[in-house]
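*Asks:* Got a predicted model here, sequence first, then my questions.
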Amino acid sequence: MPYWLMKSEPDELSIHDLQRLGTARWDGVRNYQARNFLRAMQPGDLFFFYHSSCPEPGIAGIARLIGEPYPDPTALDPQSHYHDAKASAEKNPWSARDVEFVEAFARVIPLARLREQTVLAGMPLVQKGSRLSVMPVTEEEWSGVLALR
């Protein structure tokens, strides 16, 4: 089974929000490479839920993809922070996915700690300047992160 990591700002959607809701829409991805990864994910794939742009960025838990990708409605909403003036109902380049809660970690695994792990050295997340919001995770990296919880 492929593994992934997806980033969310906790004031938009946190692991605890997802835990409370059970399921939610993952939207607002506005990078083509990240969008392509989002589209490549399969129902049932697991991903690390990463809290970004917050006082303590890090991996906060695990969630699962449900359903297939669909056009991201936030791209068409002028009131949305993720609105894309070039998108239309006929031609919306952005995708959204539905996700479900699996597990919240007792504590967030901070980015600084992730960067210290040799097994994670090749992970785009720990690379300087990497801002990708959706990325694949190898089985070895997945196991390495799980060992830190």
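*Replies:* Thanks, I have it. Residues are numbered from 1 along each chain as shown.

*Asks:* Please make it C-alpha for all contacts and neighbour counts, starting now.
*Replies:* OK.

*Asks:* longest strand in this protein, by residue count?
*Replies:* The longest strand of the chain (DSSP state E) is strand 95-110.

*Asks:* Can you name the next helix or strand after it?
*Replies:* As assigned by DSSP states H and E, the chain's next helix or strand after strand 95-110 is helix 111-115.

*Asks:* Please list the outside residues in contact with that following helix.
*Replies:* When contacts are defined by Cα atoms under 8 Å, 6 or more residues apart in numbering, helix 111-115 is touched by residues 57, 58, 59, 120, 121, 126, 145.

*Asks:* What subset of those is buried?
*Replies:* 57, 58, 59, 120, 126, 145 (16 or more other Cα atoms under 10 Å).

*Asks:* try this one side by side with the last:
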Amino acid sequence: MAYWLFKSEPDVFSFDDLIAKGDAGEEWDGVRNYQARNNMRAMKKGERGIFYHSNVGKECVGIVEVVAEAHPDSKAADPKWECVDIKAIQPLARTVTLDQAKVEPRLKDMVLVNNSRLSVQPISDAEWAVLMELGGVD
């Protein structure tokens, strides 16, 4: 199973907003970066990810699941832009900040640590395990 990180500004769309969407989840729309779009094209239904609050907080806050694979972004005029749908699974017991990730040696190669601007990015199995440990998830 692959793991992913989804970044959102919490004052625009927060993890609590995703929780409020329930099991139907929400379209992860508005992505206008080819690498991020291609990451979404690689996602499979059932894969898990981290919801990351960018700008305000700069922290991993919850676990999400892909509930619909790549499809046209309903808010894009150009059909080349695609998105997936995700739903909230659970909040992390403890948030994991970008500063924590940057000083954690086991996360030194994580995309978030090295390219914090990419809005949708992969997480390795080992990185996922570290994030779960730091986030207090069994």
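*Replies:* Yep, that arrived. Here the structure is a predicted model, which is why all the values come from computation and not from measurement.

*Asks:* thinking again about what came up before, pull out the buried positions in the longest strand of the first structure.
*Replies:* Neighbour-count burial for strand 95-110 of the first structure flags 95, 96, 97, 98, 99, 100, 101, 102, 103, 104, 108, 109 (criterion: 16+ other Cα under 10 Å).

*Asks:* again with stretch 67-78 of the first structure
*Replies:* Neighbour-count burial for stretch 67-78 of the first structure [16+ other Cα under 10 Å]: 69, 71, 72, 73, 74, 75, 76.

*Asks:* Distance check, the last one against residue 114 of the first structure.
*Replies:* In other words, residue 76 of the first structure. In this view, residue 76 of the first structure and residue 114 of the first structure are 36 Å apart by Cα to Cα, to the nearest Å.

*Asks:* What of residue 6 of the first structure?
*Replies:* 15 Å.

*Asks:* More neighbours: which of these two?
*Replies:* residue 6 (24 against 20; other Cα atoms under 10 Å).

*Asks:* Surely that one and residue 47 touch.
*Replies:* Yes: with contact defined as Cα atoms under 8 Å, residue 6 of the first structure counts as touching residue 47 (6.6 Å).

*Asks:* what touches both of these two?
*Replies:* The overlap between the contact sets of residue 6 of the first structure and residue 47 (Cα under 8 Å, 6+ apart) is empty.

*Asks:* For residue 5 of the first structure, list the residues it contacts.
*Replies:* Neighbouring residues of residue 5 of the first structure by Cα under 8 Å, 6+ apart: 47, 48, 49, 50, 133, 134, 135, 136, 137.

*Asks:* quick one, strands of the first structure?
*Replies:* Using DSSP E, strands in the first structure cover 3-8, 23-26, 46-51, 58-71, 95-110, 134-137.

*Asks:* can you list those strands in a markdown table and add distance to residue 37 of the first structure?
*Replies:* As requested, these are exported to a markdown table (distance: least, Cα to Cα, whole Å):
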| stretch | distance to residue 37 of the first structure |
| --- | --- |
| strand 3-8 | 9 |
| strand 23-26 | 13 |
| strand 46-51 | 12 |
| strand 58-71 | 11 |
| strand 95-110 | 10 |
| strand 134-137 | 6 |
